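> Provided below for reference: sequence and predicted model.
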Amino acid sequence: MSSTKSERAVFPFTAIVGQEEMKLALLLNVIDPKIGGVMIMGDRGTGKSTTVRALVDLLPEIEVVANDPFNSDPNNPQFMSNEVRDMIEKKQDIPVVKTKISMVDLPLGATEDRVCGTIDLEKALTEGVKAFEPGLLAKANRGILYVDEVNLLDDHLVDVLLDAAASGWNTVEREGISISHPARFILIGSGNPEEGELRPQLLDRFGMHAKVTTVKDPELRVQIVDQRSKFEEDPESFRQSYETSQQNLSQQIKESRDRLSKIAISHEDRLRISQVCAELDVDGLRGDIVTHRAAKALAALKNRLQVTPKDIFIVMPLCLRHRLRKDPLESIDSGLLVQEKFSQIFGLIS
């Protein structure tokens, strides 16, 4: 987990004080990327981007095809570019290297060409080859795509990102020439609600919605300031003091991923989840699906093979609060509404 001198030192994930909801949502998405990403909304200066970068630092290395711009998985056709597939079909040797999972930052002013990639039409027409310049979605394949201030991003670009995140593929078309490549990534967006909300249909496409607030407890605030000061004074020794906890959490993530396929959730609990979604008037079935996945990921994280009602109680507000229809006269937090409905249907959780 230690960073080399040439790298920018990353604040350790296990050293982050508070913001448990955000940290849990990020961990669950890493355990099961099919949850569909996280939208983190909250005040400025609450550690949103620090926490996302800290998460990436925890993740294990992955095998990729050497010199491949799409981080192709040498063992899984779903994560392979067409060129790598062709090499395998021709029984050519595939050079493989190990690398850290990448995190790609999407700048606010990015154009669609920068995000999706471009086709060199002149080269395609004169030389008869599909000359493709990969974009940020290619770099993000099998990694994390982080969009800060996602609520300020052009709606069309948000649509492009969400379509790629949902399908796992990015397709670029120009003058009858079409190129596709794998783009399977965990989409993490963050923003400040004071600067504008996302459209409900876009919010719905994020698997989970975590709220972060400024810490009010003076003791915790002092602890956070102290942690930051120590880190800035000597990043390496600060990171070393968290080396063991970082390694333990990294191992826990790896074991949770391996355990995920064995996790069971009872038919009765699945029915109750759907009953909560129906009675809260949640549109579509994404809420049901994401709640199932998140509850299983939490059980895996807790080293269990069976989902409990408490797992569902913990993840449900994160999975449903952004899917509820907004009532302008309603002052109660939507996460509390979800918990109230849960308690009616599941009964009280000890």
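Yep, that arrived.
> contacts, neighbours, all on C-alpha from now
OK.
> now the strands for the stretch 151-300 of the chain?
All strands of the stretch 151-300 of the chain, identified by DSSP state E, counting those that start in this stretch, fall at 169-174, 177-182, 186-191, 208-212.
> residues touching the closest residue to residue 101 other than its chain neighbours, list them.
Sequence neighbours aside, residue 143 is the residue nearest to residue 101 in space, at 5.3 Å (criterion: CA to CA, 6 or more residues apart in numbering). By CA atoms under 8 Å, 6 or more residues apart in numbering, the residues touching residue 143 are 101, 102, 103, 104, 184, 185, 186.
> could you report the separation of the fifth one from residue 7?
Okay, so that is residue 184. Distance of residue 184 to residue 7, given as CA to CA, to the nearest Å: 26 Å.
> and the strands of the stretch 151-300 of the chain: which comes nearest residue 252?
strand 186-191 (19.0 Å; CA to CA).
> tell me what the closest one is packed against?
Using 3 or more CA pairs under 8 Å, 6 or more residues apart in numbering; DSSP states H and E as the contact definition, the elements that strand 186-191 packs against are strand 38-42, strand 144-148.
> relative to the whole chain's centre, how far out is stretch 17-28?
What separates the centre of stretch 17-28 from the centre of its chain is 12 Å, taken as CA atoms, centre = their mean, to the nearest Å.
> A further structure is provided below for comparison with the first:
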Amino acid sequence: MALRMKSPIGARAGSRPASVRVAGVMPLRAVAPSMATVAKRMSVQVRVAAADAPSAAQQKLMASLNAARPVYPFTAIVGQEEMKLALILNVIDPKIGGVMVMGDRGTGKSTTIRALADLLPEMNVVWKDPFNSDPNDPELMSSEVRERLKSGEVLKTGTMKIPMVDLPLGATEDRVCGTIDIEKALTEGVKAFEPGLLAKANRGILYVDEVNLLDDHLVDVLLDSAASGWNTVEREGISISHPARFILVGSGNPEEGELRPQLLDRFGMHAQIGTVREPKLRVQIVTERQKFDENPTDFRESVKDGQIALTDRIVAARVLLKKIEVDYEQRVKISQICSELNVDGIRGDIVTNRAAKAIAAFEGRSEVTPEDIYRVIPLCLRHRLRKDPLAQIDDGERVREVFKKVFDLE
């Protein structure tokens, strides 16, 4: 097979190749390379490419470098069962209303909450939508996505990890809720909205560390959005609303002060954690943490099966939750407990019913038992008993005593 070189510009087809003349040098002719030369060059290129191909160790290193910051596995966290249970129940039923976690410094509050977000499965979203709209649920769609659907547009979808948004203590209301560009709205007639942290947290987890040090006004804004599932921003007569359905998780140290009772009541559940005192358990925690710090990838791989099993269990509980009902007699007794404890409002009743259903679903049962209620009712009511802002939150013993009395378990 003959190789032909393309004729140079200005040369006629079929004419001899043009010569290149250089002063004092013999004229050179453009000669096509032979097949042997081409084959030799190709073999050299293949060898170079093979030499450049990364080894298995290099590929593993590249994967580690490209991965996100490693998160400590949820199933590897030792102790703190009360906090872990409250978080899992809120994931199963986000309408419980969030968790307030109070405990000593260095007890793993932030680590556990971040591990929970890493544990959860990916969710379907509308592609490049800043509000993480659900393509299948109109209640979780932004106004823009709804309009696109009404116009007959076929939405492009994708998947993403459950968002975990940290709210810093110095955040302003505009940073939390979002801002409207008034100048652009007046000059161009369009609603130019810059989404805030509430938009990013939609369908995810919004975590506020040291929430007891956050400005009360911002805490009120967060709780309003968490309760209603929507965030509304109004500036100069322009109003924009978007879905903001998230699990609100706050943490704090009791030594730095408590939230006002009015704000505490807005959190669905309250978990108390303390420092582990058992020496052997402390050694186990330190050992596990050292293993993770030395090689996060291998440590996460060692608990991968447990992580997958817990994720599957949560997904199954979400499906089963819709089929569970609390018996009427049990609902009456729950309300009787709330009444005898002098709990203000009916949030305590609602949250206890939801939490009891969630724990039954987590256990894989279709009926709520008194034991389910006993396990969750202290978490749902203890922070609603404090009338005096300076008083300490009950550890749950009062709630358990009244429960035993009402359910005749003494």
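All right, it came through fine. Just so we're clear, the structure is a prediction, and the values are computed from it rather than from any experiment.
> list the TM-score for the superposed pair.
Comparing the chains after superposition, counting by TM-score structural alignment, normalised by the length of structure 1, produces a TM-score of 0.97; 348 aligned residues with a CA RMSD of 1.6 Å.
> neighbour count winner among residue 184 and residue 7 of structure 1?
Each of residue 184 of structure 1 and residue 7 has its neighbours counted (other CA atoms under 10 Å); residue 184 has more, 25 against 8.
> leaving out the residues flanking it, which one is nearest to the more buried one?
Spatially, and ignoring its direct neighbours in sequence, residue 184 of structure 1 is nearest to residue 168 (4.4 Å; CA to CA, 6+ apart).
> burial count for residue 147 of structure 2?
Applying other CA under 10 Å, we find 12 residues neighbouring residue 147 of structure 2.
> hmm, I typed the wrong one, I wanted residue 297 of structure 2.
Taking other CA under 10 Å as the neighbour definition, residue 297 of structure 2 ends up with a count of 15.
> trace it over to structure 1, please.
Taking TM-score structural alignment for the superposition, residue 297 of structure 2 sits opposite residue 236 in structure 1.
> next one: its match relative to residue 2 of structure 1, how far apart?
Here residue 236 of structure 1 is placed at a distance of 8 Å from residue 2 of structure 1 (CA to CA).
> for residue 252 of structure 1, same thing?
Using CA to CA, one gets 18 Å for the distance from residue 252 of structure 1 to residue 2 of structure 1.
> what do you get for residue 60 of structure 1?
Between residue 60 of structure 1 and residue 2 of structure 1 the distance, using CA to CA, works out to 13 Å.
> in contact with the equivalent of residue 200 of structure 1 over in structure 2, which residues are there?
Alignment note: residue 200 of structure 1 maps to residue 261 in structure 2; criterion TM-score structural alignment. The neighbours of residue 261 of structure 2, taking CA under 8 Å, 6+ apart as the test, are 383, 384, 386, 387, 388, 389.
> over to residue 177 of structure 2?
When contacts are counted by CA under 8 Å, 6+ apart, residue 177 of structure 2 touches 195, 196, 197, 198, 199, 231, 232, 233.
> buried subset of those?
195, 196, 197, 198, 199, 231, 233 (16 or more other CA atoms under 10 Å).
> of all these, which two lie farthest apart?
Of all pairs drawn from those, the one with the longest distance (CA to CA) is 197 and 233, at 12.7 Å.
> show me the common contact partners of those two, please.
Overlap of the contact sets of residue 197 of structure 2 and residue 233 (by CA under 8 Å, 6+ apart) consists of 177, 178.
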